[in-house]
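Colleague: Predicted model and sequence follow; I will ask about them next.
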Amino acid sequence: MTQTTSSTPPRGGGDPVLQTVGVTKSFGGVHALRGVDFELRAGEIHTLVGENGAGKSTLIKVLTGVYTPDEGEVRYAGETVHFRRPSDAQHAGISTIYQEVNLVPLLSVARNIFLGREPRRFGLIDVRAMNRRARELVEELGIDIDVTAELGRLGLGSQQMVALARAMSVDSRVVIMDEPTSSLETKEVETLFRVARGLRDRGVGLVFVSHRLDELWELCDRVTILRDGQWVHTGTMAEMSRLELVSKMLGRDVEEVQAEGATEFGASHRQSEEPALVVSGLDVRNRLHGIDLEVRPGEVVGLAGLLGSGRSETVKAIYGALRAQSGDVTVAGSKVKANSVRGALASGVALLSEDRKAEGIVPDLSVRDNIALAVLPRMSRAGVVSEAKIDRLVDTFMKRLRIKASSPDQKVRELSGGNQQKVLIARWLATEPTVFLLDEPTRGIDVGAKSEVQALIDELAEQGLAVVLISSEMDELVEGADRIVVLHDGHVQAELDSTNLSSSELLTALAGDREMEGSSRE
């Protein structure tokens, strides 16, 4: 294997517990991994980084038995292993927490924690014992959750903490965390980090994947960088600067990355006087209470708030996907049919959901079909779809958004999470919306792809699109939005001008300080 960058970090910590040696994996003739070597030691937290499409998710799936390598081998506790399915890895002592919660929404929290390992009595599931043990686990994590509640009724952040509780319930030697903080609030992230450090101190090896770079230096001991499916670098976090890490991820000189970093994101956009979107008195039972919102063409309005504040509920209600009891939505001066997704689409409203797995991609369809889904009626005449028009449209958006795929016919489930997100953005841009509702558009996206999406949001605003942006990252809202509307318990708490606004001031507003200087209701 040819390695373009060499680094030999000092030995330390425990013995190797999980390794890959020369692992190669291809899909449809496209190499996702090329001869990758990776080593996780007992008692360390090792981060795996790289752009979307670099091979991180594929490597994790090889380690956990989702994929079988085409070449190379996986070693566990010094022995070569052949995991044919995820259950093989789980039984061996490898637990995984995925970015997209992979649990059963219709079952209770307790059933999900012990799924496949339920305590039994006289051959039947001992529900009382299961619930008791589940309560002990969530209390240890500091989570306020009813373990008898149906998992699907909880928010994504709470579901992610349930996934963490499940991983803790197994006596694992390895825990793999794939974007575990993407749906979590600050307090929950602190809890997760405390648990991760505790596992490390007990000799467990942890693989941690996150696109929030600050988290890597706060938590991780070593780093392995992948680029285009190849190993690039392994070293200690303490020896690497942020600039060096990003330059190795992107395959560019440090000076080039430094120059690109100086480019301003989120400069004030030119805005029309007449609003493109007007929301008046929007009420959703037990969730939203009299939400008022205006967005002008060429304006990016951020929605900020803690978990449960009503951010996602607001955009879903605007889009008609969440039933509102009262309130009006107007687009370009015309009233949108209430509680109708079809009516919202016809009026020029598009919604990019935060949960691309459950509410976005159709995994077994191709990239082409996923992009074209929302515009098929426009691409047909007398019930006959124009394949040529679809091909031109798909080609345009694949190039514009730099979607990495072997061809438009590749299954979208085979793409990285970031490229799946780009496919969804392309789908809704193809509808030529007047208002674009973006719920966590950069969640789970690497540094390079995140910059591309942020630049695209700026470009769309410059072209006159009205954008509503939801993000859990304070910097993204402060830098990317012209105004920020702060929600608290389903109410509009404050409206902030992002000019000269700091992330700490926004955080103060999120914490509920109504007297914060510079905030006002409108």
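Modeller: Noted; the coordinates are in hand.

Colleague: For the rest of this, base every contact and every neighbour count on C-alpha atoms.
Modeller: Fine.

Colleague: Ala238 against Trp217, yeah?
Modeller: Yes - in this structure Ala238 lies within contact range of Trp217 using CA atoms under 8 Å: 7.4 Å.

Colleague: and the two? which has more neighbours close in?
Modeller: Set Ala238 next to Trp217 and count neighbours by other CA atoms under 10 Å: Trp217 wins out with 18 against 11.

Colleague: Next one: that one from Thr64, what distance?
Modeller: 25 Å (CA to CA, to the nearest Å).

Colleague: again, but for Ala32
Modeller: Distance from Ala32 to Thr64, counting by CA to CA: 16 Å.

Colleague: Which parts of the stretch 351-500 of the chain are helices?
Modeller: Here the stretch 351-500 of the chain has its helices, by DSSP state H, counting those that start in this stretch, at 356-359, 367-372, 387-400, 417-429, 447-462, 474-480.

Colleague: got it, and the stretch 201-350 of the chain?
Modeller: For the stretch 201-350 of the chain, the helices defined by DSSP H, counting those that start in this stretch occupy 213-219, 242-250, 254-261, 311-319, 341-347.

Colleague: Please name whichever of those is nearest to Arg287.
Modeller: helix 311-319 (7.3 Å; CA to CA).

Colleague: Next, format the helices of the stretch 351-500 of the chain as JSON lines and append mean neighbour count and distance to Pro275.
Modeller: Compiled in JSON lines, these are given as follows (neighbours: other CA atoms under 10 Å; distance: least, CA to CA, whole Å):
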{"stretch": "helix 356-359", "mean neighbour count": "14", "distance to Pro275": "28"}
{"stretch": "helix 367-372", "mean neighbour count": "25", "distance to Pro275": "29"}
{"stretch": "helix 387-400", "mean neighbour count": "15", "distance to Pro275": "28"}
{"stretch": "helix 417-429", "mean neighbour count": "24", "distance to Pro275": "20"}
{"stretch": "helix 447-462", "mean neighbour count": "19", "distance to Pro275": "13"}
{"stretch": "helix 474-480", "mean neighbour count": "20", "distance to Pro275": "19"}
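
Colleague: try this one side by side with the last:
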Amino acid sequence: MGFERCPDRADGGDDRCTTPRTGADGDSAAQSAEAVPTVRLEGITVRYGGITALDGVDFQVARGEVRALLGENGAGKSTLGKVIAGAVRPNAGSATVDGHLLDFRPSSAIRAGVRIISQEMSLYPPLSVAENLVTGGFGHRRRLVRWRQAQATAQDHLDQLGLSIDARRKVGELSVAEQQMIEIARALFSGGKIVVLDEPTSALGVAEADRLFAFIRRMSRKGTSFVLITHFLDDVMAHTDSATVLRNGSVAGERRTAKVTKNDLVRLMVGADNRIASVVSGAEFRLQPVPESRPRLRIARVAAPSRITDMSLEVHPGEVVGLFGDIGSGSVELAEAAFGVRQAHSGSVEVDGVAVRSPEHSVRTLESAYIPQDRREALAFPQHAAANVTIAQLHRLLGLRLARSKEFAITSEQLGRLSVKSCDPRTLPGTLSGGNQQKLLFARCLVRPPRLMILVEPTRGMDVGAKDDVVRLIRSSAAEHGTAVLVVSAEPESILAVADRVYVAQQGRIRAHLHDCPASSSTLMTAAHLGETEISA
């Protein structure tokens, strides 16, 4: 997908264009090429105390356009999305929707058809899918609900999205991926015509993401505009019309995705090459041979409900091993088994020859650390950053109580190492970006370097620069402290940037083991589908 060709400019200007390409079915509302964009922001400036989050930003989205909003953590992406939704009032600037001036209030944005879906979901787990969908369309109006009819309407809406989810099911019974899909369905069901999506595919597998984007494209052809805040550049290249890149609160550039490469976008975001950027641009990395030392983590012929059929792998001291697999591959479940969260039906899981029994056993006896795929499971949001960073090591630091000054000193040191922006020991996690919340969990792991570190999607929700910071920390932890690290991810670039060796999982089995050979992102994707057992020099 892309744009129709704009007239050549005699002034040598850039290649920006705001008219989306008409869909194959010819029903795009954008084919009228209206002079006024659906959304136009001009000179948006947002300051928080002495920090400038946005500095004179101009941004626009045309009717039926799918526009990506890219940038590093702290670049201002989420803030700009909240400005569009009326959740943040700027210090300067103006915004219009369909030519009508907005007053930067949520109620005004909602009436204009703006909907925002944040990274943290706002569904009601005890209610059914139908109840979540229907109540999302009420706003502040009172209405008599005919629940049988509402349930049928909700089911029809889900069917149109291609979601095989029973509208009668409780939301709390759904997977994280399914809940994310319901969030998006609710926004569309409630009449959203300008939908801001903040990392919508971070919890979705490839097939689910493709289904979501197919629906987004169908809706865009009918006139719905989408702003996609994401770090997944493959999604941007495959499913958007254009991209706006923010850097340090300002617009670094705007590009039509049909005429740009991933590497071009990376350079706009970070201004320089880094390890992640190299993988994104297609570079190969030389994977290492299997060490001759005794494995620290040994998983042998493990089977466990409901997605592990037969998996084996080893991680040695001082090395980083990647486990690449999509949702449903069993990779996440294997990480849970390695930490004792999930019990195996058969096979063995050992750390330095000792069988893993439980998470508490892993932390206290085996000196293991674990970061789950959903950071909300691990963060204590009512507690400040210092409490979140030091909580796992209280029993080793100073018993059950830790002097506030020492707690703050430890936290400040870790936050500095991780380059966590706009955060001090007193900051509440809920005020941080998703990427900085993830860094808090890393800080917790690194207070006292563990013998084994198990990381599930450690760079999810992070920009390219922040991902590179985390990659360097993981590798330095392994090299300096001899920590054995298992990294589980569905992002091939994240795996290749950090791993010495790579296992590839699919359908509950280890499909390939890549070592002592060159590998690129395409190597991992090919291995996942062809399933070669050993790939080495």
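Modeller: Arrived safely. Bear in mind that the values here come from a model prediction, so they are computed numbers and not experimental data.

Colleague: Nearest residue to the corresponding residue of structure 2 for Glu273 of structure 1 in space, please, no chain neighbours.
Modeller: In structure 2, the residue paired with Glu273 of structure 1 according to TM-score structural alignment is Ser293. Among residues not flanking Ser293 of structure 2 along the chain, His316 sits closest, at 6.7 Å (CA to CA, 6 or more residues apart in numbering).

Colleague: Residue in structure 1 paired with that neighbour?
Modeller: That one, His316 of structure 2, aligns with Arg296 by TM-score structural alignment.

Colleague: give the contact list for that match.
Modeller: 271-277, 466 (CA atoms under 8 Å, 6 or more residues apart in numbering).

Colleague: Considering these, which possesses the most neighbours?
Modeller: Ala466 leads the contacts of Arg296 of structure 1 on contacts (other CA under 10 Å) with 30 neighbours.

Colleague: about what we covered before: looking at the contacts of Arg296 of structure 1, which is nearest Arg117 of structure 1?
Modeller: Out of the contacts of Arg296 of structure 1, the member with the shortest distance to Arg117 of structure 1 (by CA to CA) is Ala466, at 49.3 Å.

Colleague: could you pull out the helices for the stretch 101-250 of structure 2?
Modeller: 106-111, 129-135, 147-161, 176-189, 206-221, 233-239.

Colleague: Can you check which part of structure 1 the fourth one sits on?
Modeller: It stands for helix 176-189 of structure 2. The aligned range for helix 176-189 of structure 2 is 156-169, by TM-score structural alignment.

Colleague: Run through who's touching the matching stretch.
Modeller: Outside stretch 156-169 of structure 1, the residues that touch it by CA under 8 Å, 6+ apart are 95-97, 99, 101, 103, 109, 112-114, 137-138, 141, 143, 145, 151-152, 175, 180, 183-185, 188, 192, 307.

Colleague: same thing but 6 Å
Modeller: Defining contact as CA atoms under 6 Å, 6 or more residues apart in numbering, one finds that stretch 156-169 of structure 1 is touched by 95, 113, 183-184.

Colleague: distance between it and the chain's centre?
Modeller: Stretch 156-169 of structure 1 has its C-alpha centroid displaced from the chain centroid by 16 Å (CA atoms, centre = their mean, to the nearest Å).

Colleague: repeat for stretch 92-111 of structure 2
Modeller: 28 Å.

Colleague: Ok, stretch 79-96 of structure 2 next?
Modeller: Worked out by CA atoms, centre = their mean, stretch 79-96 of structure 2 lies 23 Å from the chain centre.

Colleague: ditto for stretch 368-377 of structure 2
Modeller: 14 Å.

Colleague: just stretch 394-401 of structure 2 next, same as before
Modeller: Stretch 394-401 of structure 2 sits 33 Å away from the centroid of its parent chain (CA atoms, centre = their mean).

Colleague: cool, stretch 383-402 of structure 2 as well?
Modeller: Offset of stretch 383-402 of structure 2 from its chain centre (CA atoms, centre = their mean): 28 Å.

Colleague: contact partners of it?
Modeller: 408, 411, 425-428, 443-444.

Colleague: same thing but 7 Å
Modeller: Where contact means CA atoms under 7 Å, 6 or more residues apart in numbering, the residues beyond stretch 383-402 of structure 2 that reach it are 379-380, 407-408, 411, 425-429, 440-441, 443-444.

Colleague: and what of stretch 260-271 of structure 1?
Modeller: 296-299, 455, 458, 461-462, 479-482.

Colleague: Quick one: end-to-end distance for that stretch.
Modeller: Stretch 260-271 of structure 1: ends 26 Å apart by CA to CA.

Colleague: residues of it that come out buried?
Modeller: 265-266, 268-269, 271 (16 or more other CA atoms under 10 Å).

Colleague: Likewise for stretch 298-312 of structure 2?
Modeller: Residues of stretch 298-312 of structure 2 classed as buried: 298-304, 307-312 (neighbour count, 16+ other CA under 10 Å).

Colleague: so of those residues, which ones are in strands?
Modeller: Judged by DSSP state E, the buried residues of stretch 298-312 of structure 2 include 298-304, 308-312 as members of strands.

Colleague: between those residues, which is nearest Gly99 of structure 2?
Modeller: Ile308 (54.2 Å).

Colleague: quick revisit: for Leu530 of structure 2, see how far away the residue nearest to Ser293 of structure 2 is.
Modeller: Using CA to CA, we find His316 of structure 2 at a distance of 27 Å from Leu530 of structure 2.

Colleague: Run the chain-centre distance for stretch 383-397 of structure 1.
Modeller: 29 Å.

Colleague: One more: stretch 508-515 of structure 1?
Modeller: Chain-centre distance of stretch 508-515 of structure 1: 26 Å, with CA atoms, centre = their mean.

Colleague: likewise stretch 119-138 of structure 2?
Modeller: 21 Å.

Colleague: Against Arg133 of structure 1, how distant is the residue sitting furthest away from the middle of structure 1?
Modeller: No residue in structure 1 sits farther from the centre than Phe122, which is 42.6 Å out by CA atoms, centre = their mean. When distance is defined by CA to CA, Phe122 of structure 1 is 18 Å away from Arg133 of structure 1.

Colleague: Over to Gly235 of structure 1?
Modeller: Here the criterion is CA to CA. By it, Gly235 of structure 1 lies 39 Å from Arg133 of structure 1.

Colleague: same deal with Gly480 of structure 1?
Modeller: Distance from Gly480 of structure 1 to Arg133 of structure 1, by CA to CA: 44 Å.

Colleague: picking up where we left off before, among the helices of the stretch 101-250 of structure 2, which comes closest to Leu452 of structure 2?
Modeller: Across those, closest to Leu452 of structure 2 is helix 176-189 (CA to CA), at 26.4 Å.
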